[in-house]
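> predicted model and sequence follow; I will ask about them next.
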Amino acid sequence: MDTSVFKDSSRTSVSELTKTALVAALYVAVTVLLSVISFGAVQLRLSEMFNYLVLYHKRYVVAVTLGVVLANFLSPTWILDVPIGGIATFLVLLLCRRVTKNITNDIMKMVVTALIFAFSMFTVAGQLTILYDLPFWATWFTVGIGELLSMTVGGLTIFLLNKKIDLSK
């Protein structure tokens, strides 16, 4: 019996799991390191740059979602942020993969992804409105602008990183 098939399969599984865990851990680490600007009505969560990884490989849907869930336990609004943020991130990551599937230009994929994520910040605005009675539209605007800024800085970082490291592997 040829066991090389099983060895390659388990090596691939370990590699996939390692990459997933690494991205989730990086998301949490960047969010925690910059926690003073990562939460609230005006936020600049630079760890959102990892959202772009889903454009390169589907494994990162789980990795980023896990990172968001774990990081959101540190949020002052964790009671809503963990379940809503986790589910919203998961769905928006899947949406971004689907919407950008046939776009061949990487920069255009990133622009579309950034706009989708900025728009999706209504979930954060809704949480802050419920918990802190903040005005929904103004909060959606400020959180959306912060997300767009985070995604722009992060997009440049991921784009340049992909030039050095093939993120699709």
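Thanks, I have the structure now.
> from now on I want contacts and neighbour counts done on CA atoms only, so please keep to that.
Will do.
> where do the helices sit along this protein?
Taking DSSP state H, the helices of the chain run over residues 4-33, 35-38, 59-72, 78-100, 106-119, 122-132, 136-164.
> how far off helix 59-72 does the first one point, in degrees?
Counting by axes from the mean of the first three to the mean of the last three Cα atoms, to 10 degrees, helix 4-33 lies at 40 degrees to helix 59-72.
> ok, the last one next?
Using the same axes, to 10 degrees, one finds that helix 136-164 and helix 59-72 are set 130 degrees apart in direction.
> let's bring in a second one:
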Amino acid sequence: MNKKTRFMVQAALIAAIYVVITIAFAPISYGPVQVRISEMLTVLPFFTPAAIPGLFMGAMIANVYGGLGIIDVVVGSSATLIAAALTYKMSKKLWAPMPPVLVNGVIIGSMLSYLFGMPLVPTMIYVGLGQVVACYGLGYPFMVTIEKYGPGLFHRKVTE
């Protein structure tokens, strides 16, 4: 398979998996207090740049389903895009889950505070804590599993 095709297939698969997991866990995927299980996939840009558009498209589609309107589709998906690009830049495995935690805590927390009329800082903290659960609690072990069982799936060599 050539590089361009592999990139597009990886991006599409990541997007599809993100959407399916988000919708499957919809009761906890949306709202001011959330743990979006699919956010464990936000560590994938550490391994492949194909995850950047994959996560962006997955978030867009999942946010259409979420019912918070165009603001969530645009702002929420953009937050995922920013976090994914920053994750790709991380040089150490331990730091790879941090961009989605910080970016989503601030951007999604601010957006949800606005949409639900909730206090800003507590909403940012709730979203950030949900991200810690998804990105470090699920995403980091996912990274370790990829490193152990699927090193040929992606191009990047893992560093501690």
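In hand now; what should we look at? Being a predicted model, the structure only gives us computed values, none of them experimental.
> could you dump the helices of structure 1 to JSON lines with distance to Asn51 of structure 1 and mean neighbour count?
Formatted as JSON lines, the entries for those read as follows, by distance: least, Cα to Cα, whole Å; neighbours: other Cα atoms under 10 Å:
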{"stretch": "helix 4-33", "distance to Asn51 of structure 1": "10", "mean neighbour count": "15"}
{"stretch": "helix 35-38", "distance to Asn51 of structure 1": "15", "mean neighbour count": "17"}
{"stretch": "helix 59-72", "distance to Asn51 of structure 1": "7", "mean neighbour count": "23"}
{"stretch": "helix 78-100", "distance to Asn51 of structure 1": "7", "mean neighbour count": "18"}
{"stretch": "helix 106-119", "distance to Asn51 of structure 1": "8", "mean neighbour count": "19"}
{"stretch": "helix 122-132", "distance to Asn51 of structure 1": "16", "mean neighbour count": "18"}
{"stretch": "helix 136-164", "distance to Asn51 of structure 1": "8", "mean neighbour count": "19"}
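> corresponding residue for Phe117 of structure 1 in structure 2?
Residue correspondence, TM-score structural alignment: Phe117 of structure 1 in this structure matches Pro100 in structure 2.
> what separates its match from Ala62 of structure 2, distance-wise?
As defined by Cα to Cα, to the nearest Å, Pro100 of structure 2 lies at a distance of 16 Å from Ala62 of structure 2.
> coming back round to it: dump the helices of structure 1 into TSV; add distance to Ser47 of structure 1 as well.
As requested, the helices of structure 1 are arranged in TSV below (distance: least, Cα to Cα, whole Å):
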stretch	distance to Ser47 of structure 1
helix 4-33	5
helix 35-38	8
helix 59-72	9
helix 78-100	13
helix 106-119	13
helix 122-132	16
helix 136-164	8
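> can you say which of the ones you listed is nearest to Glu48 of structure 1?
Using Cα to Cα as the criterion, the shortest distance between Glu48 of structure 1 and these is 6.2 Å, found for helix 136-164.
> isn't Ala15 of structure 2 right next to Ile52, touching?
No. Applying Cα atoms under 8 Å as the test, Ala15 of structure 2 and Ile52 come out as separate, 9.5 Å apart.
> neighbours around the counterpart of Ser47 of structure 1 in structure 2, how many?
Ser47 of structure 1 maps onto Ser38 in structure 2, with residues paired by TM-score structural alignment. Around Ser38 of structure 2 sit 26 other residues, with neighbours defined as other Cα atoms under 10 Å.
> sweet, I'm off.
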